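**Student:** What shape does this take:
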Amino acid sequence: MEHARPLPTYLVHRYHGWKATAYAENQAWYRRLAEDGQHPRAMMISCCDSRVHVTSIFGADQGEFFIHRNIANLVPPHKPDGQQHGTSAAVEYAVTALKVAHVIVMGHSNCGGVQGCLDMCTGKAPALEEKSSFVGRWMDILRPGYERVRDIADESQQRSALEKEAVVVSLENLMTFPFVAEAVKAGTLTLHGLWHEIGEGGVEQYSHSTGGFVPI
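**Tutor:** Sure, this is the predicted structure:
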């Protein structure tokens, strides 16, 4: 592939630093992970935003989380149409092959994807309405959430509410997957919804009893 180039120097230096310290000090653990395979207890579905670092937030080590990241931490509804569905494939693998005990969806503050959905749904981003827009068609998943917050007048409050709706919509869509619904019913899988406030370092969780998010 002629367009591929060597890594930037700063990344090469960081790798060698990691290999000489973190890896060298835990070499037996890494080799065990390689030989025994992965057995994560939880799947984490989070935004691909570079500011959201779920392993750091929860102090997770290698092998603890099966992580899937996408724009606005969305899970589409179950749709086995023969097309390519990266998120659905990741969910299927986590639940049916890895047998994770928890699937966690974590949204966050100041989400650019959610802002894009707001702009698209209010007519401020015509480019996202184009059929050729991958981002726009992905954000269509969140339209039901937008309908629930469209009457909020304050723009900041509306975006925050829609960020949390992205989590709720994803939880709702997870339950449309038969293997997820069966595992939840059997008590072998639990679903969790989180929202992370980047600036303050806070994390809130979805509460079914209140229908909203509460600090953990």
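**Student:** all contacts plus neighbour counts: C-alpha atoms, from now on.
**Tutor:** Noted.
**Student:** Report the secondary structure state of the residue positioned nearest the centre of the chain.
**Tutor:** The chain has residue 46 as the residue nearest its centroid, 2.0 Å off, counting by C-alpha atoms, centre = their mean. Following DSSP: H, G, I helix; E, B strand; the rest coil, the label given to residue 46 is strand.
**Student:** Contact partners for it?
**Tutor:** Counting by C-alpha atoms under 8 Å, 6 or more residues apart in numbering, residue 46 touches 52, 54, 67-70, 72-73, 105-107.
**Student:** if I pick residue 197, what's in contact with it?
**Tutor:** By C-alpha under 8 Å, 6+ apart, the neighbours of residue 197 are 108-109, 203.
**Student:** any chance of those in CSV, plus neighbour count?
**Tutor:** Listed next are those as CSV, based on neighbours: other C-alpha atoms under 10 Å:
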residue, neighbour count
108, 27
109, 20
203, 18
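**Student:** Residue 21: which of these is nearest?
**Tutor:** Using C-alpha to C-alpha, residue 203 comes nearest to residue 21 of the contacts of residue 197, at 30.8 Å.
**Student:** Please give the element, helix or strand, for that closest one.
**Tutor:** Following DSSP states H and E, one finds residue 203 within strand 202-207.
**Student:** Let's compare: structure for the following, please.
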Amino acid sequence: MKEHVRPLPSYLTNRYHGWRATTYTENRPWYRRLADAGQHPRAMVISCCDSRVHVTSIFGADEGEFFIHRNIANLVPPYNPDGDHHGTSAAIEYAVRNLKVAHVIVLGHSQCGGVAGCHAMCSGHAPELDEKTSFVGTWLDLLRPGFERVKDKPETERVTALEREAVVISLENLLTFPFVRAAVEAGDMSLHGLWNDIGEGMLWQFNPESKIFEPI
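**Tutor:** Next up, the predicted model:
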């Protein structure tokens, strides 16, 4: 392993030293309090791995406010305690049962590469994603029911509609987790679905009554 693991590139180490000399030093008591008191986030955010989706910046959040889990296309799988590894499910369980967050937010976004890949796969244009050896394809198969819902829309609208279906399907799957449903029905926690238009800086919120996304 030693010939493959290397020191951080200099631009990252320089940024770290700059952060520690300024932001950390100026707020040292706050960071020590965070370390000593443990984390008590009010919300969990499930967002995409996409580097353009910066959750803390969008909401102006400080350290300790959000418990953030990121994955390809901000998807939540259905509850399935089959003994396999489930990173997203484990994060949800920890947030709800241990941290007792008051809100779980699913945050989708525009120009999502994962959703575009799912659209291509379901349309028969990405056979490599249908291979059993593709981790990405297997993961994106969670969104296949969403493709079935939007496949008859005009082609120009389909991918954006599928990005929003990724949020809706994740909300639906969240409620298959017994401890999530119990917390929601007890009034201890609420679920929220958002879609971020990266280029316009807009947030749209899913309305479960009208079943459409409305600008915030």
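**Student:** overall similarity of the pair, as a TM-score.
**Tutor:** Laid over one another, the chains give 0.99 as their TM-score (TM-score structural alignment, normalised by the length of structure 1), with 215 aligned residues with a C-alpha RMSD of 0.5 Å.
**Student:** the helices in structure 1, which residues?
**Tutor:** 9-18, 24-25, 27-36, 54-57, 86-92, 112-121, 126-129, 134-139, 143-149, 155-174, 178-186 (DSSP state H).
**Student:** To what extent does the first one diverge from structure 2 after superposition?
**Tutor:** To tie it back to what came earlier, the one meant is helix 9-18 of structure 1. Mean deviation of helix 9-18 of structure 1 from its aligned counterpart in structure 2 after superposition (mean C-alpha distance after the TM-score superposition for structure 1): 0.3 Å.
**Student:** just the second one next, same as before
**Tutor:** Once fitted to structure 2, helix 24-25 of structure 1 is off its aligned match by 0.6 Å on average (mean C-alpha distance after the TM-score superposition for structure 1).
**Student:** rewinding a little: now that we have the contacts of residue 197 of structure 1, can you turn them into CSV and tack on distance to residue 89 of structure 1?
**Tutor:** Formatted as CSV, the contacts of residue 197 of structure 1 follow (distance: C-alpha to C-alpha, whole Å):
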residue, distance to residue 89 of structure 1
108, 23
109, 27
203, 27
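**Student:** Please point out which of these structure 2 shares.
**Tutor:** Retained in structure 2 by both residues aligned by TM-score structural alignment, their matches' C-alpha atoms under 8 Å are the following of these: 108-109, 203.
**Student:** circling back: tell me which of the helices of structure 1 approaches residue 101 of structure 1 most closely.
**Tutor:** Proximity to residue 101 of structure 1 (C-alpha to C-alpha) singles out helix 178-186 among those, at 9.1 Å.
**Student:** mind giving me CSV with the helices of structure 1 and columns for mean neighbour count and distance to residue 213 of structure 1?
**Tutor:** Shown next, in CSV, are those (neighbours: other C-alpha atoms under 10 Å; distance: least, C-alpha to C-alpha, whole Å):
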stretch, mean neighbour count, distance to residue 213 of structure 1
helix 9-18, 11, 37
helix 24-25, 12, 40
helix 27-36, 12, 35
helix 54-57, 13, 18
helix 86-92, 16, 23
helix 112-121, 21, 17
helix 126-129, 16, 29
helix 134-139, 18, 22
helix 143-149, 17, 15
helix 155-174, 21, 8
helix 178-186, 15, 21
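**Student:** Of those helices, which is nearest residue 63 of structure 1?
**Tutor:** Among those, helix 27-36 comes nearest to residue 63 of structure 1, with 7.1 Å by C-alpha to C-alpha.
**Student:** contact partners of the closest one?
**Tutor:** Helix 27-36 of structure 1 has contacts (C-alpha under 8 Å, 6+ apart) with 23, 63.
**Student:** Which part of structure 2 matches it?
**Tutor:** Structural correspondence for helix 27-36 of structure 1: residues 28-37 of structure 2, per TM-score structural alignment.
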